[in-house]
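# Attaching a predicted model along with its sequence, questions to come.
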Amino acid sequence: MAYNLKSESEVKEYINNLGIEYRFGCYSEKKPEVCHLLADFLESIKKDYEKAAKVYRNNCDEYKYGKSCLKYGTYSMLGRGTKKSDYKTAYDYFEKGCNLEEPDSCLNQGLLLITKNDKPELQHDVIKGMQLLEKACKSKNANACYYLSGMYIVGVKKDPKAGTTATVSEVSKKEEFQVPKDMTKAFQFALEGCSLGNMYSCANLSQMYAKGDGVEKNDQMAEKYKALALEMQKEVQSNKTLGFQQGLPP
C-alpha cells in the first residue's frame, strides 16, 4: 500500500503500522535487529524512553545485540528511561557491547576509565582505557583515533593523589608520565582519524605537518589537511538533520 505522507491521517496510520510491524518482528519472530528498531521507534517517535530502555536492555541481554548494549549503556549513564544515572551499569553494558564488537561501546567504556571522575564505583585506569580506544580505532571508530592522538600529543601524568590525568603543560617535564608524549604515535592516530572523517584529526595533521611534529615538516601537506578539515566543517554545518530510524543521539 502506498501512503500519501502529506496527509496527516495517513502519516498516523503509517506510523501505527510501523510500530505493529516492529513489535511482531521483535516479539514473535524474535529478530534482534528488529527489536533494536522497535526501541528506536519508541525513543524517536513515541518518546517513551522507559519502554525503549527496557527493549534495549532485553535485546542486549537476551539476544546479544551490540548496538542495543551501547544504547542501554548510554541510557544508564544519562539516567534516561531509568530511575537515575548509574555509571557502573553504563560501564557494564558498554563492556558487553564492546565484547560484541560494537566500536562505540569500546570507545565509551574506555572514556569512562580515562576521564577524571568522582565516581567511586568506577576504577580509574588509563592504560586499560587506551587499550579499549585502540580496539575501537582499529574497528574504524574515528573519535577513538582522535582521542588517542590527543593523549599522545600531551601525555598523561601519573597522579598518586586522586588518579586523575593532567597534561604536559600542567606539570614539570621532570615528572614521571604514565603515558609519555609521543608525537609519532600522535601523528599515526591523527592520520587514521582523519582518513575516517574526523575533522579535528585532520586539523591536527595540518598543525603537525606545519611544525614538523611526528612527521617531516611539509607546508604543502599542512595546507592540504587544513583545507580538508574546513571542507568537513562545512559539511557538518549543512547536514545537521536526523536520519529516519537513526534514533536520538546519546
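Structure received.
# rest of the way, CA atoms for contacts and neighbours
Noted.
# Which strands and helices lie in contact with the helix or strand encompassing residue 34?
Assigned by DSSP states H and E, residue 34 belongs to helix 32-44. The helices and strands touching helix 32-44, judged by 3 or more Cα pairs under 8 Å, 6 or more residues apart in numbering; DSSP states H and E, are helix 8-23, helix 49-63.
# now for the helix or strand just after the shortest one, which elements pack on it?
Read it as helix 49-63. Next helix or strand after helix 49-63 toward the C-terminus (DSSP H and E): helix 66-78. Applying 3+ Cα pairs under 8 Å, 6+ apart, we find helix 66-78 packed against helix 49-63, helix 87-99, helix 103-114.
# quick revisit: quick check: which of the helices and strands packed on helix 32-44 has the most neighbours on average?
helix 49-63 (a mean of 20; mean count of other Cα atoms under 10 Å).
# Give me the residues contacting that helix.
Under the criterion Cα atoms under 8 Å, 6 or more residues apart in numbering, residues 32, 35-36, 38-43, 65-69, 71-72, 75, 80-82, 96-97 lie in contact with helix 49-63.
# also this one, for the comparison:
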Amino acid sequence: MLAGPTVPLPVMCRAVARTCNTLTVASIVDIDRSAEDREFFAAEAAKLLPLRHALLAKLREIEDHELGPGDQNQSAVVLGDQVLDRGVRAGNTRTKLGLKGKSGLGAEHAFGNRVDDLTDAPHRNEPALVREAITKIGDLPDYDDKAKVQNDLLARVELQEGLLKARDQGDAALSKLESEAVKLVVEAADKLVQAKAALDGRFPRQRGYVASFFLDVSRKRRSRRDDDDGEGSGGGSEG
C-alpha cells in the first residue's frame, strides 16, 4: 500500500526516499531498459527530489525543536515548579513562626490548611494560586519578614509565569511546524500516486516491477536483505 496523506512524517520521508532512490538507480541496475526508459526514470526522480528535501528538512526542524527548545522549555517549567514550591513551603513556615503568639488570622488564611494543596497544584495553576496567597498575607497581622515573604513569593511566581509563557510560545511554534508537515505529507502522497500512475502507464501488466519502486506501508518493517527472506521479486515492502 502506498504511503497516504495520513501517514506520519517519518514514514512519508522513507516512502518518498524509497521511490526517488529506486528511480535514480533504475537506469543503472535495470540493464534491460531502453535509453528512453532511463530518461523516464531520471525525469520522475527529478520531480520527487525537491519534495524529498523538503520533507527531510521539516522532519529535522521538528526534531531539532522537540529535542532543543521544546524539551528545554518543559524542563524549565518542571524546575521552576520546584523553585516555587520551595518558596511556598518556606513562606508558610516563616509566616507561622512570625505569627506565633499573635492573635488574629493565622498562616492557614494565606496558605490553606494543607500547604500541599498549593504545591501539588498543576504547573499552570499554581502561580495564580500563590498570587492569591500573597494577597492574603496582607490580611495577616504584621510580623518580621512579612514583606520579605511576599516579595520572595512574587519573584518566584513571576519567574514561573515567564517560563510557562516561553513554553506556550514554543508549543505554538511546534504546532506551526507540524501543520506545515501535514501539508507536505498530503502533497507527497499525491506525488506518489502520480509517480505510480506514470510507472503503470509505462510498464503495463508489470505490477510486481512497479511495486518495487514504492514503500509498502501496510507491511511490517524488516531487514532490507530480502534475499534472506526467500523473496526474489515483488513489491518494495517497508524494510
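Yep, it's here. These figures come from a predicted structure and were not determined experimentally.
# Overlay the chains and give the TM-score.
For this chain pair, the superposition-based TM-score is 0.23 by TM-score structural alignment, normalised by the length of structure 2; 73 aligned residues with a Cα RMSD of 4.7 Å.
# about what we covered before: nearest to residue 219 of structure 1, of the helices and strands packed on helix 66-78 of structure 1?
Closest approach to residue 219 of structure 1 among the helices and strands packed on helix 66-78 of structure 1 is made by helix 103-114 (32.7 Å; Cα to Cα).
# Pull the residues that contact the helix or strand following the closest one.
Moving toward the C-terminus from helix 103-114 of structure 1, the first helix or strand encountered (DSSP H and E) is helix 126-138. Residues lying outside helix 126-138 of structure 1 but in contact with it, judged by Cα under 8 Å, 6+ apart, are 103-104, 106-107, 109-114, 143-145, 147-148, 193.
# Which strands or helices does the longest helix along structure 2 pack on?
The residue-count maximum for a helix in structure 2 (DSSP state H) belongs to helix 146-202. Applying 3+ Cα pairs under 8 Å, 6+ apart, one finds that helix 146-202 of structure 2 contacts helix 9-29, helix 35-65, helix 71-99, helix 126-137, helix 207-211.
# Buried residues, the longest helix belonging to structure 1. List them.
Taking DSSP H as the criterion, structure 1 has its longest helix at helix 219-238. Residues of helix 219-238 of structure 1 classed as buried by neighbour count (16 or more other Cα atoms under 10 Å): 221-223, 225-226, 228-229, 232.
# Now tabulate those in JSON lines and tack on distance to residue 14 of structure 1.
Below are the buried residues of helix 219-238 of structure 1 laid out as JSON lines (distance: Cα to Cα, whole Å):
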{"residue": "221", "distance to residue 14 of structure 1": "51"}
{"residue": "222", "distance to residue 14 of structure 1": "51"}
{"residue": "223", "distance to residue 14 of structure 1": "50"}
{"residue": "225", "distance to residue 14 of structure 1": "45"}
{"residue": "226", "distance to residue 14 of structure 1": "46"}
{"residue": "228", "distance to residue 14 of structure 1": "41"}
{"residue": "229", "distance to residue 14 of structure 1": "40"}
{"residue": "232", "distance to residue 14 of structure 1": "36"}
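# for the residues you listed, which one is nearest residue 89 of structure 1?
For the buried residues of helix 219-238 of structure 1, the nearest to residue 89 of structure 1 is residue 232 (35.1 Å; Cα to Cα).
# ok so, going back, export the helices and strands packed on helix 32-44 of structure 1 to a markdown table and tack on distance to residue 183 of structure 1?
Conversion of the helices and strands packed on helix 32-44 of structure 1 to a markdown table gives the following (distance: least, Cα to Cα, whole Å):
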| stretch | distance to residue 183 of structure 1 |
| --- | --- |
| helix 8-23 | 49 |
| helix 49-63 | 39 |
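# among the ones you listed, which is nearest residue 156 of structure 1?
helix 49-63 (33.9 Å).
# circling back to that earlier point, run the angle between the longest helix of structure 2 and helix 126-137 for me.
For helix 146-202 of structure 2 against helix 126-137, the angle by axes from the mean of the first three to the mean of the last three Cα atoms, to 10 degrees is 170 degrees.
# the inter-axis angle of helix 146-202 of structure 2 versus helix 35-65?
In this structure, helix 146-202 of structure 2 runs at an angle of 170 degrees to helix 35-65, with the same axes, to 10 degrees as the basis.
# got the angle between helix 146-202 of structure 2 and helix 71-99?
Between helix 146-202 of structure 2 and helix 71-99, the angle comes out at 160 degrees (the same axes, to 10 degrees).
# Got a quick ChimeraX command for the buried subset of the contacts of helix 126-138 of structure 1?
To isolate the buried ones among the contacts of helix 126-138 of structure 1 in ChimeraX, judged by 16+ other Cα under 10 Å, type:
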select :103,104,106,107,109,110,111,112,113,114,143,144,145,147,148,193
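# out of the helices and strands packed on helix 146-202 of structure 2, which comes closest to residue 186 of structure 2?
So among those, helix 9-29 is nearest, using Cα to Cα, at 9.4 Å.
# Now do that closest one against helix 146-202, angle only.
30 degrees.
# Next, the buried residues of helix 9-29 of structure 2.
Neighbour-count burial for helix 9-29 of structure 2 [16+ other Cα under 10 Å]: 9, 11-24, 26-27.
# mind giving me CSV with the helices and strands packed on helix 66-78 of structure 1 and columns for distance to residue 9 of structure 1?
Listed next are those as CSV, based on distance: least, Cα to Cα, whole Å:
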stretch, distance to residue 9 of structure 1
helix 49-63, 25
helix 87-99, 39
helix 103-114, 38
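# what's the closest of these to residue 202 of structure 1?
Taking these one by one with Cα to Cα, helix 103-114 is closest: 19.5 Å.
# Would you reformat the helices and strands packed on helix 146-202 of structure 2 as CSV and include distance to residue 159 of structure 2?
Shown next, in CSV, are these (distance: least, Cα to Cα, whole Å):
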stretch, distance to residue 159 of structure 2
helix 9-29, 36
helix 35-65, 23
helix 71-99, 7
helix 126-137, 9
helix 207-211, 57
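# Right, I'll leave it there.
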